[in-house]
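*Asks:* Need coordinates for the following:
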Amino acid sequence: MKTASQKTEAASNASGFQLPPLAAYIHIPWCVRKCPYCDFNSHAAGSELPEEAYIDALLADLDHDLEHVHGRELTSIFFGGGTPSLFSANTIGRLLDGMEERVHFARDIEITLEANPGTFEQAKFAAYRQLGINRLSIGVQSFQEAKLKALGRIHNGDEAIRAADMARKAGFDNFNLDLMHGLPDQSLDDALEDLRTAMDQGPTHLSWYQLTMEPNTVFWNQPPELPEDDILWDIQEAGQSLLAENGYAQYEVSAYARGGLRARHNLNYWTFGDFLGIGAGAHAKLSSPEGRIIRTWKTRLPKDYLDSSKHFQAGERALTSDELPFEFLMNVLRLTDGVPSTLFTQRTGLPLSLLAAARSEAEARNLMLADPQRLVATAEGQLFLNDLLQHFLP
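*Replies:* Just a heads-up that it's a prediction; the model follows:
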């Protein structure tokens, strides 16, 4: 007679579903100041941060989520925010030690920490590197004073350049610069000058994306004057050409890597992998061995998250079989090379034939390539991704 675990494994194999890789996202919700365009769960820091109490809460939160690990190791960890670099190396180190005691780390695990130039201290970042953090993501957004002021940033262009230099001196040979375009009053020359300055700093990765107006932000209620569509189009085309000329290969809508150093944590998102979400307001996507897939989210306000009388998890929703095609494609079609067609069944447990009709329509509109071996958008499909995804709505 088969055991329950054997029956589960047999059912999983019969559907073609395979338990995906597992990553972890850690949310640090405090910033020096809230930026007017930011819709992330971030809050202005007070005179003292409750670092130790928050680390205790993060580890307790992880304890509650260990049931979702299912024997997997962590392939990547991403510290996001907020501004994780406000926390000391000692407290970050205590968290990493506690995590590794609970969940095995892959031998080649990628550990990324977000930082802002205004919070850079070379000694602190050398200590981060010694902890095993092997990748930084530096939120530059622009190097130009007027643009930084319009975005409400607390650093200046010189500080952004020094931050990249300090990252290298601290031992980081793999770091990302976050850069925006389509900024208030930005010209084509302004945008290209920002890109050139960024590339001069020698990052292995650039996240280059257009500023958008998001609900529940200052910019949503008091929108600045942004460049006209023709200028935005020119910026996009010229910027992509400049990046390619300088060895930055585009592999996702807004991600460019040199030397093949793609962001492994983000690739896990975009290939519909699993990730634990730990911290105030963190979201997660988690699968069970039998193929049930859920999304969870945590208590949003830091004061509530730190209140031991309240639950960490604020909600949970199981994805239905009708929703899975859209959820899967919403991620994988962001990748310029797409994914092997077989990944659809491996990640969802559903037959590829479910996509056939909608896929044919998208191919007829030149939004997807007619490649039976891959699920991949055309160049036009990537530009009009929302139009492409409409074909796969439940």
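*Asks:* Going by C-alpha atoms from here, please, whenever you check contacts or count neighbours.
*Replies:* Will do.
*Asks:* what kind of secondary structure is residue 161 in?
*Replies:* Using DSSP: H, G, I helix; E, B strand; the rest coil, the structure places residue 161 in helix.
*Asks:* any idea how far residue 208 is from it?
*Replies:* Using C-alpha to C-alpha, to the nearest Å, residue 161 is found at 17 Å from residue 208.
*Asks:* Look at those two and report which has more neighbours.
*Replies:* With neighbours defined as other C-alpha atoms under 10 Å, residue 161 and residue 208 compare such that residue 208 has more, 21 against 17.
*Asks:* Can you identify the element that follows the helix or strand hosting that one toward the C-terminus?
*Replies:* Per DSSP states H and E: residue 208 is located in strand 205-210. Following strand 205-210 in sequence order, the next helix or strand is helix 218-221 (DSSP H and E).
*Asks:* List of residues touching that next one?
*Replies:* With C-alpha atoms under 8 Å, 6 or more residues apart in numbering as the contact definition, helix 218-221 has outside contacts at 36-37, 213-214.
*Asks:* Make TSV out of these and add distance to residue 25 and neighbour count.
*Replies:* Below are the contacts of helix 218-221 laid out as TSV (distance: C-alpha to C-alpha, whole Å; neighbours: other C-alpha atoms under 10 Å):
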residue	distance to residue 25	neighbour count
36	24	20
37	22	20
213	25	18
214	22	15
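*Asks:* Go through these and name the one nearest residue 77.
*Replies:* Nearest to residue 77 among the contacts of helix 218-221 is residue 37, at 25.6 Å by C-alpha to C-alpha.
*Asks:* The closest one belongs to a strand, doesn't it?
*Replies:* No: using three-state DSSP, the assignment for residue 37 is coil, not a strand.
*Asks:* check contacts around residue 86.
*Replies:* So residue 86 contacts 30-31, 119 (C-alpha under 8 Å, 6+ apart).
*Asks:* Please give the structure of this sequence too, so both can be compared:
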Amino acid sequence: MLTNPPLSLYIHVPWCVRKCPYCDFNSHAVKNVESNQQTEFDLPETEYVDRLIEDLEHELPKVWGRRLHSIFIGGGTPSLLSPKSFDRLISAIRARLPFENDIEITMEANPGTFEAEKFRGFREAGINRLSIGVQSFNPSHLQKLGRIHNPEQAQAAAEFAHEAGFDSFNLDLMHGLPDQTLEQALSDLQTAIDLKPHHISWYQLTLEPNTLFYQQPPQLPHDEVLWDIQEAGQKLLAKHGYGQYETSAYAKSHKFRAKHNLNYWQFGDYLGIGAGAHGKITRLDLGQIHRTTKKRHPKDYLSGSINSISTDTPIPAHELPFEFMLNALRLLEGVPLSLFSQYTGQSLASVQDILHQAIEDGLLEDSKIQLQPTVKGALFLNELLERFIPIETDVQSSSGSANIQITQL
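*Replies:* Now for the predicted structure:
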């Protein structure tokens, strides 16, 4: 029988200053307007927040009686919007859905799109966690990645976060960058560590379809260098007290692990509002789990009736084991085995043969209570996940790296 998991809310802000060549997220470059010797951005900010609130109201019947566990505001570059808009939006959400007492409210922010005063405004609006998209502290690599900030702005962003009273923030950092050496990758990581964030997301650059980098591939480090970077970087993070709990997530303690992302990985539910947002909702009234998607382009999302901007479809039963494992097996500590039946409504017997063979092959721990990848299973995560793919599903992957793609949420 299905059980309602924790409920989160994802909010998508689709605009950015410039589309980065590696980015395959739903983001659209915004026009700049010069005003009083300052650069402003031509955004339909008020109209977009109005539509987000309307979008949420349209979704509410699916989640009556449930409390919000976390909120994540992603993009694009959400920090392009004003603190005033986020104050109005969060107040509107609170008026429509009850919050857990310890709710985590995260916003993605990019260096160069804010200043200290704006950071304080975000905090006063109710945002209590930031995820800052630094990517690198090396000016050459920032330029190759198409980033609009410089190393000084990246470091200032972390300092502003501390000064604004954020008790929890994440620095987003990539490695395996074009022509990057081991020494440069470790220098980036050490600089991030020295800024004392509570959480670091450290992941390898991959070339995604529908990006400029995919069409015109840059020269990336060889596999041997990538392995050396990964191995040395994990040791450096561990030395400074950052515990790895997911493929690319490192936290100072359990307290600073990303609640919102953990809910994804544990197959929790999430409403998705905003242009291109995705959702996954357990419908106990229907005995089904549903996917929701919103129109991707901002103009399409903002126009027409609220009924016309979204689709809502049940996830076929044969896809649920893969959907569950795709998330749960990213967690190095695994999840309780009982969650599979509770959150998918399927018996463990439906995947027992696959689990048994994965244990025999050394990819899963042999446990009666926990679903957990071994060290080998974490290293060859694609190979492990592929075992749960239904024949009807076509997923591209390559053994030895965890690059089966999850839609950005």
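*Asks:* Please pick the buried ones from the contacts of residue 86 of the first structure.
*Replies:* Among these, those classed as buried by 16 or more other C-alpha atoms under 10 Å are 30-31, 119.
*Asks:* what do we get in the first structure for residue 272 of the second structure?
*Replies:* When the first structure is aligned by TM-score structural alignment, residue 272 of the second structure is paired with residue 277.
*Asks:* so residue 66 of the first structure sits in a strand?
*Replies:* No: using three-state DSSP, the secondary structure at residue 66 of the first structure is helix, not a strand.
*Asks:* Could you tell me which residues make contact with it?
*Replies:* 102-103.
*Asks:* corresponding residue for it in the second structure?
*Replies:* In the second structure, residue 66 of the first structure lands on residue 60 (TM-score structural alignment).
*Asks:* just residue 144 of the first structure next, same as before
*Replies:* By TM-score structural alignment, residue 144 of the first structure lines up with residue 138.
*Asks:* Give me the contact list for stretch 191-206 of the first structure.
*Replies:* Residues contacting stretch 191-206 of the first structure (C-alpha under 8 Å, 6+ apart): 142-144, 161, 164-165, 173-179, 181-182, 235, 238-239, 242-243, 246, 248, 255-259, 261-263.
*Asks:* Can you list which of the residues you listed are found in strands?
*Replies:* 175-179, 181, 255-257 (DSSP state E).
*Asks:* tell me which of those is nearest to residue 17 of the first structure?
*Replies:* Using C-alpha to C-alpha, these come closest to residue 17 of the first structure at residue 255, 28.6 Å.
*Asks:* Contact partners for the residue nearest to that closest one when sequence neighbours are not counted?
*Replies:* Residue nearest to residue 255 of the first structure in three dimensions, not counting chain neighbours: residue 207, with 4.7 Å by C-alpha to C-alpha, 6 or more residues apart in numbering. Residue 207 of the first structure sits next to 176-179, 254-256 when contact means C-alpha under 8 Å, 6+ apart.
*Asks:* Reformat the residues you listed into CSV and put neighbour count and distance to residue 352 of the first structure next to each item.
*Replies:* Below are the contacts of residue 207 of the first structure laid out as CSV (neighbours: other C-alpha atoms under 10 Å; distance: C-alpha to C-alpha, whole Å):
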residue, neighbour count, distance to residue 352 of the first structure
176, 27, 35
177, 26, 37
178, 20, 36
179, 22, 37
254, 17, 28
255, 22, 28
256, 24, 30
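*Asks:* I'd like the distance from whichever strand or helix holds residue 142 of the second structure to the chain centre, please.
*Replies:* Under the criterion of DSSP H and E, residue 142 of the second structure resides in helix 139-144. When C-alpha coordinates are averaged (C-alpha atoms, centre = their mean, to the nearest Å), helix 139-144 of the second structure and its chain have centres 23 Å apart.
*Asks:* can you pull out the helices in the stretch 201-350 of the second structure?
*Replies:* 212-215, 223-239, 259-265, 298-302, 320-328, 338-344 (DSSP state H, counting those that start in this stretch).
*Asks:* What span of the first structure is the second one aligned with?
*Replies:* Which is helix 223-239 of the second structure. Helix 223-239 of the second structure maps onto residues 229-245 of the first structure, going by TM-score structural alignment.
*Asks:* Show me what the residue nearest to residue 255 of the first structure lines up with in the second structure.
*Replies:* Aligned partner of residue 207 of the first structure by TM-score structural alignment: residue 201.
*Asks:* roughly how far apart are that match and residue 207 of the second structure?
*Replies:* 18 Å.
*Asks:* Quick one: classify residue 39 of the second structure as helix, strand or coil.
*Replies:* strand.
*Asks:* Under the alignment, what does it map to in the first structure?
*Replies:* Match for residue 39 of the second structure (TM-score structural alignment): no aligned residue.
*Asks:* Likewise for residue 25 of the second structure?
*Replies:* That one, residue 25 of the second structure, aligns with residue 40 by TM-score structural alignment.
*Asks:* Contacts only, for its match.
*Replies:* 81-82.
*Asks:* Mind doing that once more with 10 Å?
*Replies:* Each residue near residue 40 of the first structure by C-alpha atoms under 10 Å, 6 or more residues apart in numbering is listed here: 29, 34, 80-82, 214, 216-217, 281.
*Asks:* ok, now how distant is the residue mapped onto residue 219 of the first structure from the second structure from residue 15 of the second structure?
*Replies:* Under the alignment (TM-score structural alignment), residue 219 of the first structure maps onto residue 213 of the second structure. The gap separating residue 213 of the second structure from residue 15 of the second structure is 20 Å, by C-alpha to C-alpha.
*Asks:* ok, now residue 177 of the second structure?
*Replies:* 24 Å.
*Asks:* One more: residue 291 of the second structure?
*Replies:* 24 Å.
*Asks:* Check residue 259 of the second structure too.
*Replies:* 25 Å.
*Asks:* Residue 115 of the second structure contacts residue 160, correct?
*Replies:* Yes: in this structure, residue 115 of the second structure is within contact of residue 160 by C-alpha atoms under 10 Å, at 7.7 Å.
*Asks:* higher neighbour count, the two?
*Replies:* Neighbours were tallied for residue 115 of the second structure and for residue 160 using other C-alpha under 10 Å; the higher tally belongs to residue 160 (18 against 13).
*Asks:* What lines up with the more buried one in the first structure?
*Replies:* Aligned partner of residue 160 of the second structure by TM-score structural alignment: residue 166.
*Asks:* just checking, that match touches residue 125?
*Replies:* Yes: applying C-alpha under 10 Å as the test, residue 166 of the first structure and residue 125 come out as touching, 7.9 Å apart.
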